[in-house]
Every structure is written in C-alpha cells, then in structure tokens.
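Novice: Sequence plus the predicted model coming up.
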Amino acid sequence: MIKVHDRIDVAAADLPRLQAMIATAYLPAAAARGLTLVDSAVSPPLVLVDRPLTLWLQWELANVEAFWIARNIGGNDPSVAAFWSEVDGFCVDRERSYLLPDQPAHSAALLTRPTSLSAYLVRPGGWRETAQLYLRTGADENARRTVEDVLAGAAGLPGLSFQQWGTNSVTDFGAGHYTWDLLYPDAATAAAAHASPLWQQHVMPVLRKYCASWSALGLDTIGAGLRNSKLTGGVKRTALFRRLAGADGARAPGFEAATLDMPAHIDSIINWRLSRARVLDWDSGHQTWDYVWEQEYASLDGLLGAYMIHPHHWAHVDRAFDPESGQQFIDVRLCHAFCSQAESLLGCEAP
C-alpha cells in the first residue's frame, strides 16, 4: 500500500472553493485512476490573519504498479494539469508526498539507503551527438533497410571515434524508431564530418527522404559514472526532457542532483550520463530538448523492473514530472527510448 499526502495552503476565504473543486472536479476522476481518499483535515482549527489555512488530503494506492497506472493516465490527461493549474492560481502553495507507515521495525527494513558513487564518477572524453530518428508514417521494410544501411555506413565518417545505433523497443513514449549515437574526438572534428561527402550526399538525403523528423543533440555533461565500462549485450536507455514552460529555473540544480543520485539507490543502472542538450545544426527543428539522461543496464529487467519500482524514482525524482506534485519542473511530453547495444557506448567515452 502506498500512502499519498497532499498539503495545500490556501487563504481562508478560498477554502470553500478549493473543497468544492476537489469534491466535484477531482475526486471522481482520481478514483477512476486508482486513488482512494482516506482522510481530509484542515489546520489550524481557526482562522489567523497572518497565515493561510492548510488542507491535508491523504490517499491510498494499491502498489507501485497502481502508482504508475495513475501517473500515466494523469500525465496524459490535459484536464488533470488544468485542474491543478487552476488550483495554483488561487492557492498559496502545495506539495504531494509519499509516506511509509510508521511501524519502526517494518519501516527500517523498507527504507533504502544510497551507496557511494565516488569510485565510479568520470568525466567523458570527446564530443558526442545523439539522435532520435522518427520514420515517416507507413515506412516499409525497404525504407527501414535503407536507413539502417546508411547508419551502418556512417561508421566511415572522417574522424569518427565510435558510433552505435539501435532499433528502439517501443515508440509509445516519444521515442524515435532509432537511437543513433556518434562519438568524435571534439566538436571541430564532428563539424568536419558533417561537411564531408558521405554526410552531405548519403546520410542527410536518406534522413530527409525516409524520416518525418529527427532530434539531433550535442551533449554538455553535467555528471556521469561507470560501474562497468566493458558492459556487453546490455540495454541503453535514452531519455530526453524539456523544462516545463514557466518553471522556476532555481529548481534546476535540485532536479539535476536528484537525477544523478539515482544510481546510488538503483544499482541496476550500470553506467550513466546526464547532459544539457545542445541543438545541432542537423536537427530537423521539430522539437526542443533541455536534458539528455542516459543509462545502461545489463538487461531489460534492470530498466523495467528495478528502475521503475524503486522509491527514489517514483516517490522522489518523478515529482519533477508530475503535474499533481506541486513540484513539477519537467514537461510530461518526454522521450523514453531504449534499445539493445552490443557494447557500452558510455564506456567508450571513458577518458
């Protein structure tokens, strides 16, 4: 059982409006998403002239699977974000938290603790570019084969240190059909490769013909780590994030630190890199991104299992993505791509 706790600070005059909105515009849909309201209260038990009232709401969700179902439905329903946007328009502050039952022996066993990452932290060398390639609607096997042949042939780009491409397992969450990574000694070498005949006469014409769009990003490292630079036969996950329009930029350092702290709690993340995204001149211009968050796993279970069910993810970091949290910083329209890889791309960047 997961306990969900909402704290909403509101002026006394606006409390009836808030309560009515929750009862009529929020509760029915919340119940349909799996949230059960178990308690509500107001504090303090009087009106003070120098401070707002606080409405406390406590909900329950059956388990972590129910959490992600509710999050997926709520994150993709514009009416949920619209509801909380209206609440934010007249309330002072709010925050959603997740609680562990206060049973000391039980709680102590469930509380997770981070491990030190100091032995694994690295500063990647070289200059890397990453791309998501979105095929045109109705692309057939011939189109796929042509694109894949060009990606494989791009290994001949002048100055290229390493490249890797993979077919993404799913495209349901903003992912392209392919993830393509290119590593160069430096940005100048990459620019020269982009000017080469192979790039200009072969790579770009195929992308323009067979892809509806593509995101092409250069990576400015915020932090990275390697537990196993020689990882083979693993899974690479590439997530692209954009800041929520109007979000307070002061939240960026906290979001970045919490994201980079994930491997300290989730040891299935073997290698990782968080970067600020730099839009490249060969980007198709259809989307903008602010962050690239890459992880490598030994198997798909590490991503879809341990990563998804760990409380550092769903109870802590995910609040930056959740319109219901009161702490949202990242737009819910993200890219979540993952594909098999023969060898560790992040390991190839080790200085």
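Specialist: That came through fine. The structure displayed is predicted, hence computed values, not measured ones.
Novice: Could you use CA atoms for every contact and neighbour count after this?
Specialist: Fine.
Novice: Report the spatially closest residue to residue 170, excluding sequence-adjacent ones.
Specialist: On the basis of C-alpha to C-alpha, 6 or more residues apart in numbering, the spatially nearest residue to residue 170 that is not a chain neighbour turns out to be residue 337, at 7.1 Å.
Novice: which residues in the stretch 251-351 of the chain form strands?
Specialist: Remark: strands assigned in the stretch 251-351 of the chain by DSSP state E, counting those that start in this stretch are 271-279, 291-297, 335-343.
Novice: and residue 337, what is it in contact with?
Specialist: By C-alpha atoms under 8 Å, 6 or more residues apart in numbering, residue 337 lies in contact with 168, 169, 170, 171, 173, 174, 175, 176, 179, 237, 238, 239.
Novice: Can you tell me which of these end up in strands?
Specialist: Cross-referencing the contacts of residue 337 against strands under DSSP state E gives 179, 237, 238, 239.
Novice: Hmm, the last one is touching residue 290, no?
Specialist: No - in this structure, residue 239 is not within contact of residue 290 by C-alpha atoms under 8 Å, at 10.8 Å.
Novice: Tell me the spacing between residue 3 and residue 63.
Specialist: Look at residue 3 and residue 63: by C-alpha to C-alpha, to the nearest Å, they are 9 Å apart.
Novice: Below is structure B, check it against A:
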Amino acid sequence: MIADSIWVIDEITTRPGQGKAFLDAYMTQYVPGATARGMTLTHRMVEPAMWLDDAPNRILLIWAMPNVDATWGPNIWRAAMAMCCIGGRLRHRPSSSLDDDPLLPTPMCWKALPMFSALFIPTFAPARRAEAMDVIATATAGLPNLLGSMFAPTLPNVYNGGDAIWRATFADAAACDAALSSDAWKPAATLLADKAIVTQLDHATFAGGMSGERTQAPGLYRIALFCANVRPDAERLQSFAEDTAALAAYVRTIGRWQLSTTRDADGLRPWTHVWEQEYSNLDGLNGAYMRHPAHWARAERWFDPEYPEHLVDPLLVHTFCAIETHVLHG
C-alpha cells in the first residue's frame, strides 16, 4: 500500500457462542457492499483460533482504502458520516451510498405527537375470552372523544403479551380520562377489574413521544413495555430513549414507530416506557429488527445486567397483533 493509504479497523467482541454466526453475517451482508464502495478487506483474525460455545470470540477485521479521496469521496455533502453498528461496537466512517447498505441508518424525521393514548393488555380466563372480547369491543364503540382505536387478539409467541391489545387515542389527557370514566366504558372497566375473568392486566396511559414513519403498508403492530428502574437518572433515561428511537433509522422494516414515557402504568411492573412499531409482516419484527446489529449494539446494553449502562428491569412485555390499517398516527 502507498504511504497515504487509509486503514479502517473493526474490532468486535461477540456474545458467547455467536462468533461464527456474526462473522458469517458480516461476510455475507456487509462485506459485499463495503467492497463495492472501494474498501478492501486485507486481514481478518479470530481469537482464540476456534469458535467458543460458552465464551466470546474477539474478531479483528482490517480494511484498506487507497487514499483520503477514496475515503471521503466526492459526495461527502450527501452524508458526511454514517454510523455503522457492528457487533456491539460503533464505527464511524464515510459513505456515499447509504440506500444500498442495510446496516447503515436512513435519514428519518423525528417528531412528537400531541395526542394522548391509553393501553390495556389483558389475559383472559380461557372460558371467558370470547365474552370479554365482546364486552370490550362494544364499550369501545361507544367511547366519547375517541380519535382512533385498535382492539385485536395477539398472535402466537408473544412474551407476557396477553390475549389481546387494546389501544385508544385521544386529543389530550383530559379527553382520555373522561372517556375511561364514561358510562359507555363502565362495562369494560368492571370486566377488566374482575380477577375471575382477567387473570393479568398490563395498563398504561401516555402522551405521544418521539415518533417517525416510512411509507409502508401496515400488517403488524408491536408494542414493548419497559420499566427503567436501575439508577434511572435524567441523563441515563435520555440516552436510553435516544438509542431506542435510533433503531428505527437502522431497521428498515419498521414503518411507523413511537417511543413514549408513561403518565401512569401498572401490571407486572410499573412501566416507564412504551415502544411501539408497525411492520408489513412478522418477518420484519422477528428477522430484521431482532437480528439487526444495531439492536445489539445500541439497545442491548441497557437491558443486560453485565453492562455498566444497565437500566431496564429484565421483566418486560413484548406483544404484537395483525393489523389492516395504521395504529400509529403519521
């Protein structure tokens, strides 16, 4: 290499037992795009020189580019720096073809929605499920002040996800409180409080938080409830919110999304955060979202007790249902 060559080093410590899977994904999903942009992978090293089942592997990958011009390129005005999340480490590097690389973020406009929402995630006694669904659906139809609502059974493989998701949106907190105190809602409120019918209930009310959208047909609505209860000071909560919301820029299967903090919440935990997304299908959630490097690099540290950033209680709600129209307002 000539004297003014530019070297880029990726040093990754994988999760235990995931070394080979990570390197395979890196070589098939990331390397072709990087090579097309003029980068040359010159060295790769794995320590120790065997794949470990119960411990991390350290992977070192060294890239070369011929000169500074090749590094920054003539299109720096389009994207001066793009952040690439690789295996728990963040590497900053120039890129002029963001749309071609599924590991790189896409520009998204964040906004705060002025509306207010209520959420119920009930688990029903099996023999009373159909009855309960009918009562709640009828009560919802008569609610005053309602701007939008969704009530649907959950799909298989939710985690603490209940039998159904009920979500309603109002202009503000006062309109929400009035609706949930109305005569129309009383049959549903009575049912939801009956332990013989509803064996578990997670509930939250929240103002619209950070949100965004891509042009994408709705097919699946997913919601996660988090309880940030490990040293939750303002700075840590803000960093957690920014890292979580940033996932929407990386995971391109996310259509609409919203991250909110709760006004009041109860259930398995006193929930502090409501993380909602829409996808075209379940593969967008179980595949791209759950397996994207950004998910493990940006979000995992807040949930893992082994990380110094650990913030979120290990018990959470992860639930989803099929939808035909948008749940989240664009």
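Specialist: Ah, there it is. Everything quoted here is computed from the prediction, not taken from an experiment.
Novice: Put one on top of the other, what's the TM-score?
Specialist: A TM-score of 0.69 describes the superposed chains when it is computed by TM-score structural alignment, normalised by the length of structure 2; 257 aligned residues with a C-alpha RMSD of 3.3 Å.
Novice: circling back: buried subset of the ones in strands among the contacts of residue 337 of structure 1?
Specialist: By neighbour count, with 16 or more other C-alpha atoms under 10 Å, those hold 179, 237, 238, 239 as buried.
Novice: what do we get in structure 2 for the last one?
Specialist: Per TM-score structural alignment, the equivalent position to residue 239 of structure 1 in structure 2 is residue 224.
Novice: My guess is its match contacts residue 317. True?
Specialist: Yes - with contact defined as C-alpha under 8 Å, residue 224 of structure 2 and residue 317 form a contacting pair (5.2 Å).
Novice: what's the counterpart of residue 215 of structure 1 in structure 2?
Specialist: Counting by TM-score structural alignment, residue 215 of structure 1 lines up with residue 202 in structure 2.
Novice: Which residue, other than its chain neighbours, is closest to that match?
Specialist: residue 267 (4.1 Å).
Novice: follow-up on the earlier one: with distance to residue 221 of structure 1 as new columns, can the ones in strands among the contacts of residue 337 of structure 1 be given to me in TSV?
Specialist: Converted to TSV, those look like this (distance: C-alpha to C-alpha, whole Å):
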residue	distance to residue 221 of structure 1
179	19
237	16
238	14
239	14
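Novice: Could I get the full set of helices for the stretch 251-351 of structure 1?
Specialist: Residue ranges of the helices in the stretch 251-351 of structure 1, as given by DSSP state H, counting those that start in this stretch, are 252-260, 262-265, 300-301, 308-309, 311, 345-348.
Novice: Looking at the ones you listed, spot the one closest to residue 127 of structure 1.
Specialist: helix 345-348 (11.6 Å; C-alpha to C-alpha).
Novice: Which residues does that closest one contact?
Specialist: Taking C-alpha under 8 Å, 6+ apart as the rule, helix 345-348 of structure 1 contacts 124, 162, 164, 226, 228, 229, 230, 231, 271, 272, 273, 296.
Novice: Then stretch 248-264 of structure 1?
Specialist: Contacts for stretch 248-264 of structure 1 (C-alpha under 8 Å, 6+ apart): 114-117, 222-224, 269-270, 272, 274, 312-313, 316-317, 320, 329.
Novice: same thing but 7 Å
Specialist: 114, 115, 116, 117, 223, 269, 274, 312, 317 (C-alpha atoms under 7 Å, 6 or more residues apart in numbering).
Novice: Pick out whichever of those sits closest to residue 154 of structure 1.
Specialist: residue 274 (25.3 Å).
Novice: Sounds good, over and out.
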